[in-house]
Structures are given as structure tokens and as C-alpha cells.
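J.: Give the three-dimensional model of this entry:
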Amino acid sequence: MNLFNLTGKRALVTGGTHGLGMAMAEGLANAGAELIITGTTPSKMEDALNYYKEKGYKVSGYLFDVTNEIAAKEHLDIIAKEIGDIHILVNNAGIIKRELAITMPVEDFRRVIDVDLVGPFIMSQLIAKQMIERREGKIINICSMMSELGRNSVSAYAAAKGGLKMLTQNLATEWAKFNIQVNGIGPGYFATSQTAPIRVDGHPFNDFIVSRTPAARWGNPEDLAGAAVFLASKASDFVNGQVVYVDGGILATIGKPSNED
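T.: Take a look at the predicted model:
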């Protein structure tokens, strides 16, 4: 369908070298977009580029830290000269440090805020300048259920993701007049290499997530592709400042008693 066709569009996905970022990038590429991937680890970048190219996608990769505004601007200038304008920005790069608030080092708290909130601001500000000139653009911030809920040991992450939700709404408010749509995706709990150790029958957290999720399963990374394509395409041209939660229904329910089917 033409509404979802991304042919001729360039999509920059930060942290698109692995995990959910890679799944969303692949969805965008399958819809026709040219990929530009950023990361900070050379080995992961090499593996990711090989994977994308084996799939037949048009892709380029650049190594820089999105929290460094000087490095980000330098690389985006290079991208503009070597490849062209960015039509779609997916602010996916992020980190989490699990530590109780009472014992968490302040430097760790600041680092999470820097990567998960300041980084998306820097990338959005830089790329929005060319989008404003072009009077067209899509920015997708990867939020979280922690944009809405609290949980033990993730105070910095939740603060950053809550802030990212509000940043999404404020950027949408400022830039909508330039035909720029700024929205978010809030993933639930997904089956990735990071969650593999706890996704086994009998593990307390696995049992909790499966029972807490109305869909009664973890999400598969490819479950995010549809939301990414929708928010990157013409289909969402009048959708702005929203967060689409792809969570199997967790945020829709208070849960159920343990003895209820």
C-alpha cells in the first residue's frame, strides 16, 4: 500500500546494530527505506552491516556517541554530503543500569539520562533543522512502559523514558507546523538475547511477565516493525505527539488474580 511505502526515504536508526533497533530497522528496510545505522562498537557495527547487506538492504553505518553533540553534528554533516538528507529518525540508542535508588551512584544516574534522554534531544535538534527546511520529517523516539510506570531498581531509566515521552510531546508541539511528526514507541517485554536468561519456564520473572501480559507471551522483536513503519510513513501524517505502546496489552489491564485463567 502506498500509505506505508518508504521507497526513496532514508531512515537513520541510532543503536541499530542489534536487538530491537535492528528489528525496527529491518521493518523500515522491508518497506523500502534506505538505512543509516549508528553505534559505538565496531564489532557490532560490522556484524550488523553484514546482516543487513545479506538481506539485500541498502545500508550505511557510522560510529559515534549520540550524547556528544560535536561528534553527532560532524557525522551528520558527513552523512548529508555522502548520502543525503534524513527523512526518518529513530532515536533507539539507550542504556539501563539496574540499581536501587538509595545506592545508585549519581554518575550512573547521569549517564542513563544522558544516553536515553539527552541523546535523542541532540539527534532530533540536529536532524530537525534539515527537516524544517524540507517541510517534512518523521521522528520516532523509543520510549518504554517505564514512561508510564515505576519499578524497583530502574529509577534513572524510568526518569529518562518519562522525560522522553514529554520531550516527544513538546517537539511535536513545536515542529508540527513544519509538517514534522514526532511520536514514540513504547515496547513491552521482548524476547532478545538480553532477556534470554530469564525467559525460561519456572523463572519468577518469566512467569510474572507471561501472567501479567494479556497476550500471555513475550513480544518478538519483529512485533515492533509494524508500529515503526506506521509512524515513519504517510499513514501517520496527522498523528503527532503520541506514544504507541507495543506491549501485548500490559498497560491496558490491572492484571488478574493468580488463580484466574
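J.: going forward, measure contacts and count neighbours with C-alpha atoms only.
T.: Fine.
J.: which SS class is Ile140?
T.: Three-state assignment for Ile140 (DSSP: H, G, I helix; E, B strand; the rest coil): strand.
J.: Relative to Ile70, how far out is it?
T.: 22 Å (Cα to Cα, to the nearest Å).
J.: again, but for Gly119
T.: 12 Å.
J.: more crowded one of these two?
T.: Neighbour tally, Gly119 and Ile70, criterion other Cα atoms under 10 Å: the higher count belongs to Gly119, 24 against 12.
J.: And the next helix or strand past the longest strand along the chain?
T.: Determined from DSSP state E, the single longest strand within the chain is strand 180-187. Going down the chain from strand 180-187, the next helix or strand is helix 204-212, by DSSP states H and E.
J.: Give the next helix or strand downstream of the helix or strand Glu46 falls within.
T.: According to DSSP H and E, Glu46 maps onto helix 42-54. Counting by DSSP H and E, the element after helix 42-54 in chain order, helix or strand, is strand 59-63.
J.: Could you also give me the structure for this next sequence, so I can compare it with the first?
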Amino acid sequence: MNILPKLNIDSVDVFDACVSSIKDPGLRAKFVDSKNDILAEFRSYVGHAALENLSCLKSCEHGKDWQTIIKSLTKGHFKQLYTQCMVGPESNGRVYYDKILNSIPLSMCPLCDLTHVDSVDHFASKSRYPLFSVLVDNLVPACMKCNKSKGASVISKKNESLHPYFEHSILTSEPWLYAQLKGTALPVAKFFVDPPAHWSPQLKKRISNYFQDLELESRYAKRAASEIADLLSYSGDLSSRAKEFATIATVERAKKKNLWKAALYEALASQYSSTL
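T.: Below is the predicted model:
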């Protein structure tokens, strides 16, 4: 998990660009008339996110695009504002979509660090929170697997996850992702989270939710299996390489405190340290 800097994109500019792409003049006028109310909700989102309290947001029912959101604007209208007027290749909002999509160095997914960014995820899903469908602070560059794994749940205190734009730097200052190995000839890695004891219960819960929501235990295990297979193909005996594994783990932890590879190589070093 990576903390992302706030994008240098004004949500007002994004909203205006998307609205200007609406072909129906009557619908476009409705959005213009509701602009101040919508921007007030945008500010409310940012305020709640900063306080780790997005569960306060009003959600929609699943489906039912006819649900009224603001004045005479419906859920379907807000969803179309995103799909047609921001994602649409000829839309005025597309330039902002592309900026978000391409905002990550090396294009590695900030949520899993496993694969490349190829989508934009709504932190608060547009099916439950359509009002924020084009809010920059709600749009996170991500791989498609992370995007789809999150689902479209209503945000609650129990299930709220880590928000890449609003987490405190403490999240990346100390390790909380670890792995254990089972077996020696062909070890299998099991990943788990164990945040520092002095961290708040709320942060610990969000870390746990993040890890479960994105199915990272199984995804990291699969990547680790491939990594271990490569190590074995180079040298069938891992027992003499504990010092090497420890060095790699130190280097990887220095790069990012909670990278899956750091956790794996720490586990490998621990597994084979008894042979030193």
C-alpha cells in the first residue's frame, strides 16, 4: 500500500469539463444549476476523508439508476457524467482521466504493488456514491484486479479501508506486512498483517480490511510461489542462502516498508538462518 500525493488537479475544473461535454442541453443546465450543491458535497467528502470518517457519506441503493441524488439529478445522470463525459475518448473530461491514470511513477499499482495501473478506481463506488463519480479525491489509479476486488459496498466503520490520498505517513513508516513459510524443500508463503501495537484500533482495522478486500493473502502467495520457484531453479538448495535473503529483505524494506517481497525475503532468511 502506497500513500499517494494529492493530484494537482482542481475538482471544479474536472466537473466543469465533464458538464461541458453533456450533449443534452436540458441535462447540462441541470448540472450547472446544481453546481454549488455538488461542490459543497465534494468539500464534505474531503473533510470526512481527512478524518477517516467516510462512513458518514449518504449512500444509494444498489441498482435503481432513477434514484434522485441532488435536485432533479439522478444516480444514472452522475454515472453517465463519469462514463460518457470523463472516460469517453472524445469528451472534455478525458484529459483529466488520463492524468489520473498516468500519475503513478513506473505505473505500478499503488494498492498491491503487483502489477501495472490499467484503470481508475472509485474509492467510494459510483454505484453507491454516484455523487462523487468525477471527484478527483475519490479517483485512484489502480490495476483492474484491485479495482474489481473492492466491490461496491456501502462504507461503514467496520469495513472502511485505507484511502491512498488521506492516510497519515505513519502507514509507511513501520512494517506491518509479514510472511511465514511452511516446508523447507519447497516452502509455501503465507502473508498476514500485524500492525504495531501502539497504532490506533481504527487504523489496524482499516489495514485488515484493505488486506482482505483486495485478496492480498492469496495474490501475494501466488507471486511468492513464482519467486521461490525462480530461486530453486537457480539453486536447488536454499539453506545456504540465509545471509543473502536477509540482505535482500533489508534492501526491500528500505524501498518500501510493506512490500510483499520484503516480507517474503525476511521469512526466507528466518527459515534458513539456523543453518548459518
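J.: what's the TM-score here?
T.: Remark: TM-score between the superposed chains equals 0.25 [TM-score structural alignment, normalised by the length of the first structure]; 124 aligned residues with a Cα RMSD of 6.9 Å.
J.: before we move on, the earlier item: by contact count, what packs against the helix holding Glu46 of the first structure?
T.: Under the contact definition 3 or more Cα pairs under 8 Å, 6 or more residues apart in numbering; DSSP states H and E, helix 42-54 of the first structure sits against strand 59-63.
J.: buried set for the helix or strand just after the strand it packs on?
T.: As assigned by DSSP H and E, the chain's next helix or strand after strand 59-63 of the first structure is helix 69-82. Buried residues in helix 69-82 of the first structure, counted by 16 or more other Cα atoms under 10 Å: 69, 72-73, 75-77, 79.
J.: likewise stretch 221-229 of the second structure?
T.: 221, 223-225, 228.
J.: okay if I get those as a markdown table plus distance to Ala249 of the second structure and secondary structure?
T.: Converted to a markdown table, these look like this (distance: Cα to Cα, whole Å; DSSP: H, G, I helix; E, B strand; the rest coil):
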| residue | distance to Ala249 of the second structure | secondary structure |
| --- | --- | --- |
| Ala221 | 17 | helix |
| Arg223 | 16 | helix |
| Ala224 | 13 | helix |
| Ala225 | 17 | helix |
| Ile228 | 14 | helix |
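J.: now these as TSV including distance to Ala269 of the second structure?
T.: Shown next, in TSV, are these (distance: Cα to Cα, whole Å):
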residue	distance to Ala269 of the second structure
Ala221	17
Arg223	18
Ala224	14
Ala225	16
Ile228	13
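J.: Farthest pair within those?
T.: Ala221 and Ile228 (10.3 Å; Cα to Cα).
J.: For the second structure, just list every one of the helices.
T.: 11-20, 25-33, 35-50, 75-83, 94-101, 144-149, 201-213, 216-234, 242-255, 260-272 (DSSP state H).
J.: quick one, which of those helices is packed in tightest?
T.: Scoring these by mean neighbour count under mean count of other Cα atoms under 10 Å gives helix 260-272 as the most buried, with a mean of 24.
J.: how much does the helix holding Glu46 of the first structure deviate in direction from strand 59-63?
T.: Orientation check (axes from the mean of the first three to the mean of the last three Cα atoms, to 10 degrees): helix 42-54 of the first structure against strand 59-63 gives 170 degrees.
J.: Could you give me the buried positions within helix 42-54 of the first structure?
T.: Buried-residue list, helix 42-54 of the first structure, by 16+ other Cα under 10 Å: 45, 48-49, 52.
J.: now, which of the residues you listed sits nearest Met24 of the first structure?
T.: For the buried residues of helix 42-54 of the first structure, the nearest to Met24 of the first structure is Tyr52 (12.1 Å; Cα to Cα).
J.: What are the neighbouring residues in contact with the residue lying closest to Leu268 of the second structure once chain neighbours are set aside?
T.: Closest residue to Leu268 of the second structure apart from its sequence neighbours, by Cα to Cα, 6 or more residues apart in numbering: Phe245 at 6.3 Å. For Phe245 of the second structure, the contacting residues are 265-266, 268-269, by Cα atoms under 8 Å, 6 or more residues apart in numbering.
J.: ok, now Leu35 of the first structure?
T.: 10-13, 25, 28-29, 57-60.
J.: List buried residues within these.
T.: Counted by 16+ other Cα under 10 Å, those give 10-13, 25, 28-29, 57, 59-60 as buried.
J.: that older thread, can you pull the residues that touch both of Gly119 and Ile70 of the first structure?
T.: Counting by Cα under 8 Å, 6+ apart, nothing touches both Gly119 of the first structure and Ile70.
J.: Quick check: the gap between Phe109 of the first structure and Ala160 of the first structure.
T.: 9 Å.
J.: out of the two, which sits in the more crowded spot?
T.: Ala160 (27 against 20).
J.: Pretty sure the more buried one sits against Arg111.
T.: No: Ala160 of the first structure is beyond contact range of Arg111, at 10.2 Å (criterion: Cα atoms under 8 Å).
J.: picking up where we left off before, mind giving me JSON lines with the contacts of Leu35 of the first structure and columns for distance to Ser155 of the first structure?
T.: Output for those, formatted as JSON lines (distance: Cα to Cα, whole Å):
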{"residue": "Arg10", "distance to Ser155 of the first structure": "35"}
{"residue": "Ala11", "distance to Ser155 of the first structure": "31"}
{"residue": "Leu12", "distance to Ser155 of the first structure": "28"}
{"residue": "Val13", "distance to Ser155 of the first structure": "26"}
{"residue": "Ala25", "distance to Ser155 of the first structure": "28"}
{"residue": "Leu28", "distance to Ser155 of the first structure": "32"}
{"residue": "Ala29", "distance to Ser155 of the first structure": "34"}
{"residue": "Tyr57", "distance to Ser155 of the first structure": "38"}
{"residue": "Lys58", "distance to Ser155 of the first structure": "38"}
{"residue": "Val59", "distance to Ser155 of the first structure": "36"}
{"residue": "Ser60", "distance to Ser155 of the first structure": "35"}
